[in-house]
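*Asks:* Quick one, fold the following:
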Amino acid sequence: MDQYCILGRIGEGAHGIVFKAKHVETGEIVALKKVALRRLEDGFPNQALREIKALQEMEDNQYVVQLKAVFPHGGGFVLAFEFMLSDLAEVVRHAQRPLAQAQVKSYLQMLLKGVAFCHANNIVHRELTELPDYNKISFKEQVPMPLEEVLPDVSPQALDLLGQFLLYPPHQRIAASKALLHQYFFTAPLPAHPSELPIPQR
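*Replies:* Here you go, the predicted structure:
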């Protein structure tokens, strides 16, 4: 940790606390994720090892955060990530008014490009797969409410894409790479340019 100067706390991510920091020698701003091991005798968690290995092996992509370094610290380890000015949750939380359709399209497009890139590298995003085992849950049968009644103000293209995301069983759902070619992204309003997107500063 001596090579970094902590500038402040960003928040808590999965498995650890995240700090904004500056590399003492290079001046590079990074996000440090400190992960504590529950019991030292258990060693490095397999799940963490898989995630680190996957991030290290992936080539740079502007839609996937870059892992810059991993090193031990105290009773755990630290991951040094590329620093992001914001995340989507912060954008929505700090928005003065609802996001414009073009902005929503742009954010969804970026998200899908990141997921498609991971899938192309045989990586499934963990937080998108932590769902209940629906085979073990019983539901009271009821007639589904049409999406156009739930979301009366969205375009037919948006409803169609959303419907393809929600298909059951899961293997029938549209893949991220195919979703990027959906008419939703090619009808007005077109996805906003990144310069037109709100970015809360951390």
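*Asks:* Please make it C-alpha for all contacts and neighbour counts, starting now.
*Replies:* OK.
*Asks:* mind checking which helix or strand residue 22 is in?
*Replies:* Residue 22 belongs to strand 16-23 when assigned by DSSP states H and E.
*Asks:* List the buried residues of that strand.
*Replies:* Neighbour-count burial for strand 16-23 flags 16, 17, 18, 19, 20, 21, 22 (criterion: 16 or more other C-alpha atoms under 10 Å).
*Asks:* can you name the two of those that are farthest apart?
*Replies:* Longest distance between any two of those is 18.7 Å, between 16 and 22; criterion C-alpha to C-alpha.
*Asks:* quick revisit: can I get the buried residues of strand 16-23 in CSV with distance to residue 71?
*Replies:* Listed next are the buried residues of strand 16-23 as CSV, based on distance: C-alpha to C-alpha, whole Å:
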residue, distance to residue 71
16, 14
17, 15
18, 15
19, 15
20, 16
21, 15
22, 16
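*Asks:* one more, for comparison:
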Amino acid sequence: MQIFLSLLALMGVHMLAVASPGPGFISVIQTAVRNPRRIMFMHVFGLGLASAVWACSAIFGLQAIMVKMAGLYRAMQLAGGLYLMWIGFKSWRYANVPLPPPAGGGTELTVPQAIWRGFSTNIANPKVMVFYVSIFTAVLRPNMPGWVRALAVCITIFDNMALYGTLGSLIGTPKAQAGYLRMKSRIDRAAGTVMLGFGAKLVWSARRA
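*Replies:* Down below sits the predicted model:
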């Protein structure tokens, strides 16, 4: 039961994070409004590939640290908690700031270009791995088996591709864009509240360890 609740918590907090605007989120919007749906899905696939690389690096590197260096793991708990709280603070602070307008020209991307643009957007941002380390540290316990960690990686990949794919499918219409913009501040504040809560929990756990 504990494993199920931990994975459910991981899915929930990660979905909120993906739904809050960042480089990947904005790149999906820019691609969706300028390209056919199939190109947008290839872009989302590229984002998912990069997320898989970062998530695997985070969770399996973290497992080694848990086993061999307990002191460093506690330090990572503290740093990860502070980082999540910082993300939460920024989400609240900028909740009412509008999204930037689409950048770049209007030339349609090819499939390889779309995949590469998605992949490079996430792989060039090491904060993605810091985020995954923070989330995995907050949700997963050191004694959880390897298959749970592998499933956690699969959940994050699914979250990325499902939410970004849905966003890209819907956001291409002016009505959907207007609806999202009306909800943006609420989405950002909800995500910020969850991040602040998880961050505080992680800092408290690190201090008690």
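*Asks:* Work out the TM-score between the chains.
*Replies:* The TM-score (TM-score structural alignment, normalised by the length of the first structure) is 0.26; 86 aligned residues with a C-alpha RMSD of 5.4 Å.
*Asks:* What's the first helix or strand after the strand holding residue 22 of the first structure?
*Replies:* strand 29-36.
*Asks:* buried sites along the longest helix along the first structure?
*Replies:* As assigned by DSSP state H, the longest helix anywhere in the first structure is helix 101-120. Buried residues in helix 101-120 of the first structure, counted by 16+ other C-alpha under 10 Å: 102-103, 105-118.
*Asks:* In terms of secondary structure, what does that helix contact?
*Replies:* The contact analysis (3 or more C-alpha pairs under 8 Å, 6 or more residues apart in numbering; DSSP states H and E) places helix 101-120 of the first structure against helix 176-179.
*Asks:* counting contacts, what elements does the helix it packs on pack onto?
*Replies:* Looks like helix 176-179 of the first structure contacts helix 101-120 (3+ C-alpha pairs under 8 Å, 6+ apart).
*Asks:* one more time with 10 Å, if that's ok
*Replies:* helix 101-120, helix 156-165 (3 or more C-alpha pairs under 10 Å, 6 or more residues apart in numbering; DSSP states H and E).
*Asks:* could those go into TSV alongside distance to residue 34 of the first structure?
*Replies:* Shown next, in TSV, are these (distance: least, C-alpha to C-alpha, whole Å):
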stretch	distance to residue 34 of the first structure
helix 101-120	24
helix 156-165	34
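*Asks:* which residue sits closest to residue 11 of the second structure, ignoring its sequence neighbours?
*Replies:* What sits nearest to residue 11 of the second structure in space, not counting adjacent residues and going by C-alpha to C-alpha, 6 or more residues apart in numbering, is residue 155, at 6.5 Å.
*Asks:* my guess is that neighbour meets residue 13, correct?
*Replies:* No. Using C-alpha atoms under 10 Å, residue 155 of the second structure is not in contact with residue 13; the gap is 11.4 Å.
*Asks:* residues in contact with the closest residue to residue 20 of the first structure other than its chain neighbours?
*Replies:* Using C-alpha to C-alpha, 6+ apart and skipping the chain neighbours, the partner closest in space to residue 20 of the first structure is residue 31 (4.8 Å). If you count contacts by C-alpha atoms under 10 Å, 6 or more residues apart in numbering, residue 31 of the first structure has them with 6-10, 18-22, 67-68, 78-84.
*Asks:* can you do 6 Å?
*Replies:* 19, 20, 80, 81, 83 (C-alpha atoms under 6 Å, 6 or more residues apart in numbering).
*Asks:* can I assume the third one sits in a strand?
*Replies:* Yes. Assigned with DSSP: H, G, I helix; E, B strand; the rest coil, residue 80 of the first structure falls within a strand.
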